[in-house]
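Engineer: My questions concern the predicted model and sequence given below.
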Amino acid sequence: MAQLEQQLFASGLPVEALMEKAALGLSRHLLAQENLTAGALVLVGPGHNGGDALVVARELKLAGLAVRIWSPFERHKPLTTSHLDHARWLGIPLLSEAPDPADPALWIDGLFGIGQRQPPAEAIQQLLLERQRRRPHHLVAIDVPTGLCADLGIPLAPGVATAHTTLTLGLVKTGLVQDGALAFVGQLVRLDLGLPARLLEGLPPGQPLGLTSSDEAAAHPSSADPSASKYQRGRLLVVAGSAHYRGAAALALAGASSSGCGSLRAALPAPMGQTLWQQLPHVVVSQELPCSPSGDLNLSALAATHLERLDALLVGPGIGCASPRDPDHGPSWQLMQGFAGLLVLDADGLNRLAQREETAQGWLQRRQGPTWITPHRSEFQRLFPQWAHLPPLEAARQAAQASGASVVLKGARSVITGPDGRCWQLLQANREAARAGLGDVLAGYAAGRGAMEGGDASILAAAALQHALAGCQSRRPTPQAVAATLAEGG
């Protein structure tokens, strides 16, 4: 974002104009969304983040609110100094001492922005820590919470501003969506600055696109031809379940059913295949597969004839890890490698791939059709140990480009990457939705979408977004509730 700002200034746009535009957007949001009955205390830094904060203070004052300013700095940038002088002229009180951390007013953090590289002063750190202790989550951050690295999402010091909302300007900063930053960022809200399209077109390749509820309309499945038969609306086979994890198969099939795909088949452990009609009568059991003595699903009996005339194949939810010496690590994996449709590998499908003598990267490179993989962090580490130490976005990007597969790296802010370098990051999620079974629903839903719409990474990103939003919209984000919400939306 800093580079884009410099390009705007070089084009002739005055710094004052951009600051005014940003701060007016901040003010509108604060007046509409925040509880300001006890007034506002605006924390003002020496740079342009402080200038933004001072324009906000001005607008809140003009709206008739009780506003005070605290700025523990002797020097400010010239433009910030001008706004500080104007605030004094308006009669906004400027505190001479550090504020009481128990102050009931809403604190607005404009101390430091995207340029933070060094820890804030010790006194500021202690004040921010005490504020969180005395008045937890009663602070709004402008652009980036003080003390947090905007690029990496790591604290620069023990004392970091803990916001209940961060209002980020223009583009979402990468550090704000890293897992380690979530406790400090709170709710992340992007305020549009109306950046020119030609400026955005010049962003570096691979710049992640943040996905939020505002993208929901575009994420819905594309409309099918009204005259299409069920076989023209996506044909999917789900290979799932084992003696120990029958529920995973049911949840994956529920997710697939929610996608709206036309023909849904399953290859399941024998006991489940015999009773599936009672739960999901529309699912055709193509094949009943045996389980090993340890209870894992044996894929060696998977028949090539059952992969014919399919658009997509999902393998993995609840099948068990098995042993690298099991027979299904031979012919069945050759069969999947040669499958021309979309292959979706999830959960134990990924764990079995990681157990093979051949590297996951090598096997995926030789796939005959498009491939999607949906690992969480531990599964990713087993598949691609060489990139597991990287931040999620970069780790997933490296894996996708090296393997040729599209990747959903699941986490608090899941990332989706394609082999062509495109990448997306989910900016909204329900923290209560981190529970067993939701990954099975996602795998089934994504596979169903892929069966209908093809194997492009953008379809996977749309499915991941819809799944995350369903978790936010469900009253209780259980796997069954999320699948039901997806079905209503799809």
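Structural biologist: Done, it's in. Numbering: from 1, shown residues only.

Engineer: use CA for all of it now, contacts and neighbours both
Structural biologist: Will do.

Engineer: for residue 444, what are its contacts?
Structural biologist: Taking CA atoms under 8 Å, 6 or more residues apart in numbering, we find residue 444 in contact with 238, 251-257, 314.

Engineer: Next, count neighbours for the nearest residue to residue 361 once chain neighbours are set aside.
Structural biologist: Spatial nearest neighbour of residue 361, excluding adjacent residues (CA to CA, 6 or more residues apart in numbering): residue 403 at 4.8 Å. Look at residue 403: counted by other CA atoms under 10 Å, it has 20 neighbours.

Engineer: Comparison target, given below:
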Amino acid sequence: MVNHSALDSLVVSAAEMRAIEEYLFTQGMPVAALMEKAALAVAQRVLFWYPRFSYPTVGVLVGPGHNGGDGLVVARELALQQYQVKIYCPFERLKPLTQAHADYARCLGIPFVSNLEALRDCTFLIDAWFGFGLTRPFTGQIATEIDQLNTWPQPIVSIDIPSGLHTDSGAVLGMALRAQRSFCLGLWKRAYFQDAALAYLGQVERLDIGIPPQWIDAVLSPLPACQRFTSAMARRVFPQRPLVTHKYQQGHVLLICGSQRYAGGAILTALGARASGVGMVSVAVPQSLKPLLVGHCPEALVIACPETEQGAIASVPDLEAIWHQYQAVAIGPGLTTENPPLVEQVLAYPGPLILDADALNSLAGQGWLSRLQQRTLPTVLTPHLGELKRLFPHLENPQVDRLEAAQMAAQQSQALVLFKGARTIIAGPSGPTWIIAESTPALARGGSGDVLTGLMGGLLAQASPATYLETVALSAWWHAQAGILASQARSPMGVDALTLSQSLVSIAQQVLNQENF
């Protein structure tokens, strides 16, 4: 059941948001009342972020629908606070409630201007042209004016979602306004977590407009397919240690990784696993890398493997005989694609299995889906966009709607899919799709994915089967928070993978100390 504290985690589609609003109206809430609540919430935040002594003049872009009505109420409230307000509404026909607010604004003496150029001297602009639910690309005058507005220096504040973005996919519908700040009304919309939309959203806030949680329950049963993974969820899933325990009760993870060409991948994966707090870490590497691994991660058990002529792992000694020792296995970082049979062999592991990097590339195009579907315990796939396209070439435009692409990939493979990107998505064949809502471009650095794979392997080795999906999401959240923390100290350009692995420990300390993020 949804409560007020959980509202911030819900992410809805345009259809789901529309259904919630329709239910509110059938329960007796007047449309005008909802508009007033939403617009007053926006006005309060505008007053905070754009105070009149710094931003005395505001231009409001008013559309024909209820988003335009929201803008007119905001225009009225700002005018009452002594802002100089101008309204630009290039539409002849408005919805009745929006028309009523336009008439009232005229009665208050707020000027309506007939062309966009009249707003050029405003210190900031409010975008109330189109809210959620837009599906058709802009053409003609509106497209031309959006293009023009995007060249102006004034900050733009968008109500609900920047005009021109698809509410679900975040795709640009021909042309979209680039906002400095976007206020999402009621519940988070899917576009806010799509990579395609991030350059247009600016700083984002969700504004509570008083939707009773029980009414959300009544409409969204079960809950929305997508949810933000929050710090509160991280605390619930975070591994806890009893007072009396020993290392073999805290999980044992096997990492199969590295080659002479990519020796660092094995080291960074091991360091990520170490930061997870897992009881034991075993690392299978080419035998020539064993001294290197022991030097960087002396507590790990290093399995020296026979090598190919190119310095990759040829085989892991007695692999199937030692399966029972491990609670999770991760394979791929730095592996190279020289030995696909090794990856095929690892698919027989009877426990949680992470396939990353070259393990994914080794499987692509080899009829691997049926093998994954036969596994009884979870397989985790960790593709970036290019790898996802190779693994699932029949998916249409996975870059356009990343949430849908992750969900479809999970259903087709019966695996847990961690789809990497500026907003990482974690989807399973059933259950919620988790979104990592905060991250940093500092993670766009060689080796950061290796750290994530090791961290995830260590966490899965400590997790119960009931929490595998949430544990995968926890690893991505923890990894992102460590990147944010490191970038605050060293700048986004200064976060190398080793620094990232060290920052994981600081995030763990904050979580265990119940600190706020």
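Structural biologist: Now that the structure is in, tell me what you want to look at. From a predicted model like this one, the values you see are computed outputs, not experimental measurements.

Engineer: Could I get the contacts of residue 444 of structure 1 in JSON lines, plus columns for distance to residue 280 of structure 1 and secondary structure?
Structural biologist: Below are these laid out as JSON lines (distance: CA to CA, whole Å; DSSP: H, G, I helix; E, B strand; the rest coil):
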{"residue": "238", "distance to residue 280 of structure 1": "13", "secondary structure": "strand"}
{"residue": "251", "distance to residue 280 of structure 1": "11", "secondary structure": "helix"}
{"residue": "252", "distance to residue 280 of structure 1": "12", "secondary structure": "helix"}
{"residue": "253", "distance to residue 280 of structure 1": "8", "secondary structure": "helix"}
{"residue": "254", "distance to residue 280 of structure 1": "8", "secondary structure": "helix"}
{"residue": "255", "distance to residue 280 of structure 1": "12", "secondary structure": "helix"}
{"residue": "256", "distance to residue 280 of structure 1": "11", "secondary structure": "helix"}
{"residue": "257", "distance to residue 280 of structure 1": "9", "secondary structure": "helix"}
{"residue": "314", "distance to residue 280 of structure 1": "17", "secondary structure": "strand"}
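
Engineer: Relative to residue 172 of structure 1, which of those is nearest.
Structural biologist: residue 255 (30.4 Å; CA to CA).

Engineer: From residue 310 of structure 2, how far out is the equivalent of the closest one over in structure 2?
Structural biologist: Alignment note: residue 255 of structure 1 maps to residue 272 in structure 2; criterion TM-score structural alignment. Counting by CA to CA, to the nearest Å, the gap from residue 272 of structure 2 to residue 310 of structure 2 is 26 Å.

Engineer: Same question for residue 195 of structure 2.
Structural biologist: As judged by CA to CA, residue 195 of structure 2 and residue 310 of structure 2 stand 37 Å apart.

Engineer: before we move on, back to that, okay, residue 272 and residue 310 of structure 2: which has more neighbours?
Structural biologist: Counting neighbours by other CA under 10 Å for residue 272 of structure 2 and for residue 310 shows that residue 272 has the greater number, 29 against 12.

Engineer: Tell me who's in contact with the closest residue to residue 270 of structure 1 other than its chain neighbours.
Structural biologist: Leaving aside its chain neighbours, residue 270 of structure 1 sits nearest to residue 288 (4.8 Å; criterion: CA to CA, 6+ apart). Going by CA under 8 Å, 6+ apart, residue 288 of structure 1 touches 267-270, 273.

Engineer: which position in structure 2 aligns with residue 45 of structure 1?
Structural biologist: When structure 2 is aligned by TM-score structural alignment, the residue opposite residue 45 of structure 1 is residue 63.

Engineer: how far does stretch 101-114 of structure 2 stretch from start to finish?
Structural biologist: 18 Å.

Engineer: Return the set of buried residues in it.
Structural biologist: For stretch 101-114 of structure 2, the neighbour count (16 or more other CA atoms under 10 Å) marks 101-102, 105, 110, 112 as buried.

Engineer: Secondary structure for the residues you listed - can I get that in TSV?
Structural biologist: Formatted as TSV, these follow (DSSP: H, G, I helix; E, B strand; the rest coil):
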residue	secondary structure
101	helix
102	helix
105	helix
110	coil
112	strand
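
Engineer: Distance check, residue 202 of structure 2 against residue 238 of structure 2.
Structural biologist: On the measure of CA to CA, residue 202 of structure 2 and residue 238 of structure 2 end up 31 Å apart.

Engineer: And for residue 293 of structure 2?
Structural biologist: To residue 238 of structure 2, residue 293 of structure 2 is 28 Å away according to CA to CA.

Engineer: what does residue 361 of structure 2 give?
Structural biologist: Using CA to CA, residue 361 of structure 2 is found at 31 Å from residue 238 of structure 2.

Engineer: do residue 510 of structure 2 as well
Structural biologist: The separation that residue 510 of structure 2 has from residue 238 of structure 2, given CA to CA, amounts to 11 Å.

Engineer: Compare the two (neighbour count), which wins?
Structural biologist: Taking other CA under 10 Å, residue 510 of structure 2 and residue 238 do not tie; residue 238 has more neighbours (21 against 13).
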